[in-house]
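>>> Just a sequence and a predicted model for now, questions to come.
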Amino acid sequence: MSSQQLGIWAEDQTEKVLISQGYIVLARNFHSRYGEIDLIAQRDLELVFVEVKARSKTTYASALESISSSKQIKIAKTAMSFLQKFPSYTEFYYRFDVFCFDFHKKIAKPLQHEISDIDYDLEWIENAFTINADLINL
């Protein structure tokens, strides 16, 4: 299984969790010139910009640790682009969440079985990071 296929699977699972919690997914893979946001979801007057990370067993960093400060800034700038494009959401409370899928073992490229059969830890981190909006120059 390629890392792209693993990422799509993780985004699918994240979308299911969000919907089960009463969120409406407004956008998936929203692009701007600054980057991409995996999912944008809404519940009531709450807007959530979601980064999804999936990592197979590694000695380097967990999924959460792989989101650098420069990646956080790109996500924040892309979120501001979304708000500029859709100004009806500017009065919403917004936050940045991260869904981390850490698989317990390395996933072979030619996956012979269903990925959901592989053990993994899922962590949903609400308000995973904050950005001072004054520092974001679009």
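That came through fine. Being a predicted model, the structure only gives us computed values, none of them experimental.
>>> going forward, measure contacts between C-alpha atoms and count neighbours the same way
Noted.
>>> Need the three-state assignment for the residue nearest the centre of the chain.
Central residue of the chain (C-alpha atoms, centre = their mean): Glu51, 1.6 Å from the mean position. Following DSSP: H, G, I helix; E, B strand; the rest coil, Glu51 is assigned to strand.
>>> any idea how far it lies from Gly22?
With distances taken as C-alpha to C-alpha, to the nearest Å, Glu51 is found 18 Å from Gly22.
>>> What of Lys57?
Here Lys57 is placed at a distance of 31 Å from Gly22 (C-alpha to C-alpha).
>>> neighbour count winner among the two?
More crowded of Lys57 and Gly22, by other C-alpha atoms under 10 Å: Lys57, with 15 against 12.
>>> another structure for you, compare them:
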Amino acid sequence: MKEQYSKERYNRKQKGATAEEAAVQYLVSRGYSILERNWRCRSGELDIIAENKGILIFVEVRSRSGTLLQGTPEESVNARKIHQVRSTAQVYLHMKGYEERMISFDVITVILNEDLSIASLGHIREAF
């Protein structure tokens, strides 16, 4: 008897973790140091906090799988998300005493195949 797989055989959490791991590997391969992953506070979560050439970089990872009927990963970074990431980054900077650091907000987009392999990965520097 042949095993049947549903279209949604991986859940959102698994897909998100796969995309974030791909983003981390990509950043490390380009000389970035990963300082934090999934940093949380009351105002939200920061996917990746990295450093490169003295700049502190807050990286939002957005992914899609299967068809792009719900839009591209880039399109999912809306005004509400930008506000949430900026607010959470301010909390992080204050808590770490990094108010004077140069910062950047980047977005890494990942499109996943059905088997969770990476179909494409894009890096938008200084996205917002």
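Arrived safely. The shown structure was predicted, so the numbers you read here are calculated from the model rather than taken from an experiment.
>>> The residue nearest to the centre of the first structure: what's it in contact with?
Applying C-alpha atoms under 8 Å, 6 or more residues apart in numbering, we find Glu51 of the first structure in contact with Ile37, Asp38, Leu39, Phe96, Asp97, Val98, Phe99.
>>> what's the distance between the alignment partner in the second structure of it and Ala23 of the second structure?
In the second structure, the residue matched to Glu51 of the first structure (TM-score structural alignment) is Glu60. When distance is defined by C-alpha to C-alpha, Glu60 of the second structure is 10 Å away from Ala23 of the second structure.
>>> residues shared between the contacts of those two?
What both Glu60 of the second structure and Ala23 touch, as defined by C-alpha under 8 Å, 6+ apart, is the set Ile108.
>>> Could you find the closest non-adjacent residue to Thr90 of the first structure?
In this structure, Thr90 of the first structure finds its nearest non-sequential neighbour in Leu83, 5.8 Å apart by C-alpha to C-alpha, 6 or more residues apart in numbering.
>>> Next, count neighbours for the residue in the second structure that the one you found lines up against.
Under the alignment (TM-score structural alignment), Leu83 of the first structure maps onto Leu93 of the second structure. For Leu93 of the second structure, the count of nearby residues is 15 (other C-alpha under 10 Å).
>>> which SS class is Leu93 of the second structure?
Judged by three-state DSSP, the three-state class of Leu93 of the second structure is helix.
>>> Hmm, Glu99 and it touching each other?
Yes: using C-alpha atoms under 8 Å, Leu93 of the second structure is in contact with Glu99, at 5.4 Å.
>>> where does the match of Glu51 of the first structure sit relative to Ser117 of the second structure, distance-wise?
Note on Glu60 of the second structure: its distance to Ser117 of the second structure, by C-alpha to C-alpha, is 20 Å.
>>> for Ala22 of the second structure, same thing?
Look at Ala22 of the second structure and Ser117 of the second structure: by C-alpha to C-alpha, they are 9 Å apart.
>>> and what of Arg80 of the second structure?
Counting by C-alpha to C-alpha - Arg80 of the second structure and Ser117 of the second structure are separated by 29 Å.
>>> Kindly report the same for Met95 of the second structure.
Separation of Met95 of the second structure from Ser117 of the second structure (C-alpha to C-alpha) stands at 36 Å.
>>> Between these two, which has more neighbouring residues?
The residue with more neighbours, out of Met95 of the second structure and Ser117, is Ser117; 14 against 10, by other C-alpha under 10 Å.
>>> Just give me the neighbour total for Met72 of the first structure.
Not Met; residue 72 of the first structure is Gln. Neighbour count of Gln72 of the first structure, defined by other C-alpha under 10 Å: 17.
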